[in-house]
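Q: one predicted model, sequence on top.
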Amino acid sequence: MTIGFSSRTARSACMLCLAGVLTLMPAAAAATAVRPDPGPPGGAADRTSSLYRSGTQVRPHPGAPRVPDVSALSWVVADAGTGDVLAANDAHRKLPPASTLKTLFALTVLPVLPGGLHHEVSPEDLSGIGPGSSLVGVVEGETYRVSDLWNGVFLNSGNDAVHVLAALTGGWSATAARMQAKARALGARDTHVRSPDGYDAPGQVSSAYDLAVFGRAGLRRPDFARYCAKVDAMFPGRDGRSYGIMNTNRLLTGASGVAPYPGLIGVKNGYTSNAGNTLIAAARRDGRTLLVTVMNPQEGGGHAVYEEARALLDWGFEADGEVDPVGSLVPEGARPRQGPQAAPAAAAAAKPAEDEPGWPETGAILGVAALGAGVTALALRLKLVRDDGS
């Protein structure tokens, strides 16, 4: 792997640095993952909220548009800006997420891998890819930029690209542990990660609520938002050549007879035979962004996930101001206060929240990175000493 240095010594030193980071990252992830689960986002009281009830939940004003009748086992319509859930059906039902779980993978890994970093793919990087996986075409022995691999993840849903990126950040099991910790930090309690690429695995589940949480968090990151909104890109092939890839989210591209949704800005689709079709979709209209998640439609074939998402988005925009929220994607402790307490709460929110979930993991990774930087400096100094004495 090269990180911008031209000399062999610098490359070796950076490899030593990265090796130190990746060796210790699994321990940091494990330390975070074994913390006791604090329960639902808003405490025990959230278990009695309408989002935990079965069936469709909505609080319409008189004359509000009727929620569309869709066949998905679980779905959510939310305001991406406020986090308000406008309507939902079995929001916390635990179901296989398929490749929509890659949103959580991206939230976990994007912050620790610079897009300009280059990596030569080894056989070990591509080991363990499940049969029948979606692939973007990563080739052993070829060198890729991390940003190219992210295009492969977001556009082609490439499990091969996920495996390489996971190998760069501590390995498969460590990445799964860090994803689990990230989900808990975001208040997503229904998600259990077994395979970071979303490939079906025993016990791997998420929910329409959790996927909406991941989609909202992703859209708040410029890099995530940029990748998930891409319609097409060029992907490196053999011998310096490249080929075009297209986003498999048909609601974004308008491919295969699915009309593109006006104002769509992403996020991620998925499919396995066990999970059925799953989708996180976000669209912006008149300065407002809505987010819908649809899990496993029971009618209408392969296009149903897109058409049901379309119907839910249409309803959400039409129902603006006509329904009261049935819940929130924001953990209770992070929601803005109203009234006299609002100003002190805003001031407190501006301070670094070192005791919030996820900060121990981040601190551990930063500490390990600092150690790696020290190793790099030492290696370069030793090389200079040897060069002076030769």
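A: The structure has been received and is ready for your questions.
Q: from now on I want contacts and neighbour counts done on CA atoms only, so please keep to that.
A: Will do.
Q: what segments of the protein are strands?
A: Ranges of strands within the chain are 56-60, 74-79, 84-89, 118-120, 143-145, 232-236, 242-246, 264-272, 276-285, 288-295, 323-324, 327-328, based on DSSP state E.
Q: for the longest one, buried residues please.
A: Using 16 or more other C-alpha atoms under 10 Å as the test for burial, strand 276-285 gives 276, 277, 278, 279, 280, 281, 282, 283, 284.
Q: residue contacts, residue 202?
A: Residues near residue 202 by C-alpha atoms under 8 Å, 6 or more residues apart in numbering: residue 194.
Q: contacts only, for residue 285.
A: Counted by C-alpha under 8 Å, 6+ apart, residue 285 has contacts 263, 317.
Q: follow-up on the earlier one: now the buried residues of strand 276-285 as TSV including distance to residue 330?
A: What follows is those, written out as TSV (distance: C-alpha to C-alpha, whole Å):
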residue	distance to residue 330
276	28
277	26
278	22
279	20
280	17
281	18
282	17
283	19
284	20
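Q: tell me, how many residues neighbour residue 167?
A: Number of residues near residue 167 (other C-alpha atoms under 10 Å) recorded here: 20.
Q: residue 336 too?
A: 14.
Q: surely it touches residue 344?
A: No: Residue 336 is not in contact with residue 344 according to C-alpha atoms under 8 Å; the separation is 10.5 Å.
Q: ok, so what distance separates residue 244 from residue 276?
A: Applying C-alpha to C-alpha, to the nearest Å, the value for residue 244 to residue 276 is 27 Å.
Q: below is structure B, check it against A:
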Amino acid sequence: MPAPMMQTVRRFLLVTSATLASLALTAPVSLAAPSPSPSPAASGSPSASASPSGSPAASASPSVTPPAGMSSVGGARLGQAGTQVAIAGGAPVLPKDLTARSWIVADAESGDVLASHNAHWRLPPASTMKMLFADTVLPRFPKSTVHKVEAKDLAGMGAGSSLVGIKEGETYTVHDLWLGVFLRSGNDAVHVLSQMNGGIAETVKDMNEHAEELQALDTNVVSPDGYDASGQVSSAYDLTLFARSGLQKQDFREYCSTVTAKFPGETTKNKKGKTTRGTFEIQNTNRLLSGDYDISQYPGIAGVKNGNTTNAGATFTGVAERNGKVLLVTVMHPEKTDHNEVYKETAALLDWGFQAAGKVKPVGELVAPKGTTQADAQPGANPSSSEAAGQAGGAGNVSAKPVAGAVTEDGSGGMWIALAITGGLLVLLAGGGYLVNRRWPLPDLVRRRR
């Protein structure tokens, strides 16, 4: 190992040791911790509202309290009920009026958890489960692959599912299908890709195995699209692991940070017998990325995924960059029912995290996959998922428009990639396909690539 890299690894180990020591010495801060009681599993009731906007469903399940015993993956404090934060000198207080049942603020590079609230509470995840679906399945097909949709591909979707508008008998590229998954949260696109992957049951099995590899032990997948199903649960901690893993893949970063794209429509025939196929525009339903009448694009936002079902309420995981710091925030089921509340609480936590970074002691960490450590990462290329699998990277027949003109910290345009930041951020070890998930970055490698 070259001397500079050895020094980097040593610095990392020293910092890790110091962090663990500080955690051991710091008394837990538990804010407004409710009296623990058992947490119900997802009831399996169908989604009354798979609203693209992510606004809470009108019939969301009643308020409950977290279970007495939760997982301690990532640190003992993360398994405790209530808010966990270790405020040091000069650190800002947490935002007021946070109503989410569970949330987490983490440094996407180091994995430090800056603050959390019921981080390991197993709750219905809604369409944020699609992050795990994408992280599992995305590397398996070249984006230029063309698939003709059959009736069986669209079978079994839940009533009220969010759809991108896929039609039986039409052909789509894999690139088209992933845009449908990420931008419109299309359960139809998920089902088609699942059938290409060997079927729903096989895809669910693959996702559960991948969740275990990522040490996302709060997660049980029943339906790959996140639709409410009995026993389908995840946690704010696990959803953040899925996002962090997925963001290592260039294709994942591009899809989750795309604001609008052209999607193939139906093939039609005119009176002269000539066939044509038009397109229609789809927009990302992540309102911190696309904006809405009551909320603006968040400065530096670059994904990741939103969701909304009856059981889950509104859920969201977002990643954003500011002044060289990249944060991941997950918010699950705000009790407040204001329009776009999940995004407002996420934005407040991101603002707090950027102000608090370096001024709070971590209360835990985002763990690396089984058998790996942060120090496994080395300088190298950051290929797309298809390139890493030795696949051609054709874009198909969809013209995507990645975050053109999205806002940055100073209000200027051209953010497409606050996640090229996370692209440089989550550096891949050059290597093959599915194993790209197994490498994690060292922070200084990001700085050299910026």
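A: Sure, I can see it. Just so you know, these numbers come straight off a predicted model, no measurement behind them.
Q: care to give me the TM-score?
A: Here the TM-score for the pair of chains, by TM-score structural alignment, normalised by the length of the first structure, is 0.74; 301 aligned residues with a C-alpha RMSD of 2.0 Å.
Q: about what we covered before: which of the buried residues of strand 276-285 of the first structure lies closest to residue 386 of the first structure?
A: Proximity of the buried residues of strand 276-285 of the first structure to residue 386 of the first structure (C-alpha to C-alpha) peaks at residue 280, which lies at 55.5 Å.
Q: does that closest one really touch residue 293, like I thought?
A: Yes: judged on C-alpha under 8 Å, residue 280 of the first structure makes contact with residue 293 at a distance of 4.5 Å.
Q: now for these two: what residues contact both?
A: What both residue 280 of the first structure and residue 293 touch, as defined by C-alpha under 8 Å, 6+ apart, is the set 211, 212.
Q: what do we get in the second structure for residue 226 of the first structure?
A: In the second structure, the residue paired with residue 226 of the first structure is residue 254, using TM-score structural alignment.
Q: and its match, how many neighbours?
A: With other C-alpha under 10 Å as criterion, residue 254 of the second structure counts 25.
Q: try residue 33 of the first structure
A: A count of nearby residues for residue 33 of the first structure, using other C-alpha under 10 Å, gives 21.
Q: dump the residue contacts of it.
A: Listed by C-alpha under 8 Å, 6+ apart, the contact set of residue 33 of the first structure reads 177, 178, 180, 181.
Q: most neighbours among those residues, which one?
A: residue 178 leads these on contacts (other C-alpha under 10 Å) with 29 neighbours.
Q: residues contacting the residue nearest to that residue when sequence neighbours are not counted?
A: Nearest non-adjacent residue to residue 178 of the first structure, counting by C-alpha to C-alpha, 6 or more residues apart in numbering: residue 29, 5.0 Å away. For residue 29 of the first structure, the contact set (C-alpha under 8 Å, 6+ apart) comprises 174, 175, 177, 178, 181, 361.
Q: who's in contact with the second one?
A: Under the criterion of C-alpha under 8 Å, 6+ apart, the neighbours of residue 175 of the first structure are 26, 29, 166, 169, 196.
Q: can you tell me the closest non-neighbouring residue to the first one?
A: So that's residue 26 of the first structure. That would be residue 174: by C-alpha to C-alpha, 6+ apart, it lies 4.7 Å from residue 26 of the first structure.
Q: and the alignment partner in the second structure of that neighbour, how many neighbours?
A: In the second structure, the residue matched to residue 174 of the first structure (TM-score structural alignment) is residue 202. Using other C-alpha under 10 Å, residue 202 of the second structure is surrounded by 13 other residues.
Q: with residue 24 of the second structure instead?
A: Applying other C-alpha under 10 Å, we find 12 residues neighbouring residue 24 of the second structure.
Q: what lines up with it in the first structure?
A: Aligned partner of residue 24 of the second structure by TM-score structural alignment: none.
Q: helix, strand or coil for residue 444 of the second structure?
A: helix (DSSP: H, G, I helix; E, B strand; the rest coil).
Q: burial count for it?
A: Residue 444 of the second structure is flanked by 14 other residues according to other C-alpha under 10 Å.
Q: measure it to residue 366 of the second structure for me?
A: Residue 444 of the second structure sits 18 Å away from residue 366 of the second structure, going by C-alpha to C-alpha.
Q: quick one: which of the buried residues of strand 276-285 of the first structure is nearest residue 84 of the first structure?
A: Of the buried residues of strand 276-285 of the first structure, the one sitting nearest to residue 84 of the first structure (C-alpha to C-alpha) turns out to be residue 282, at 14.1 Å.
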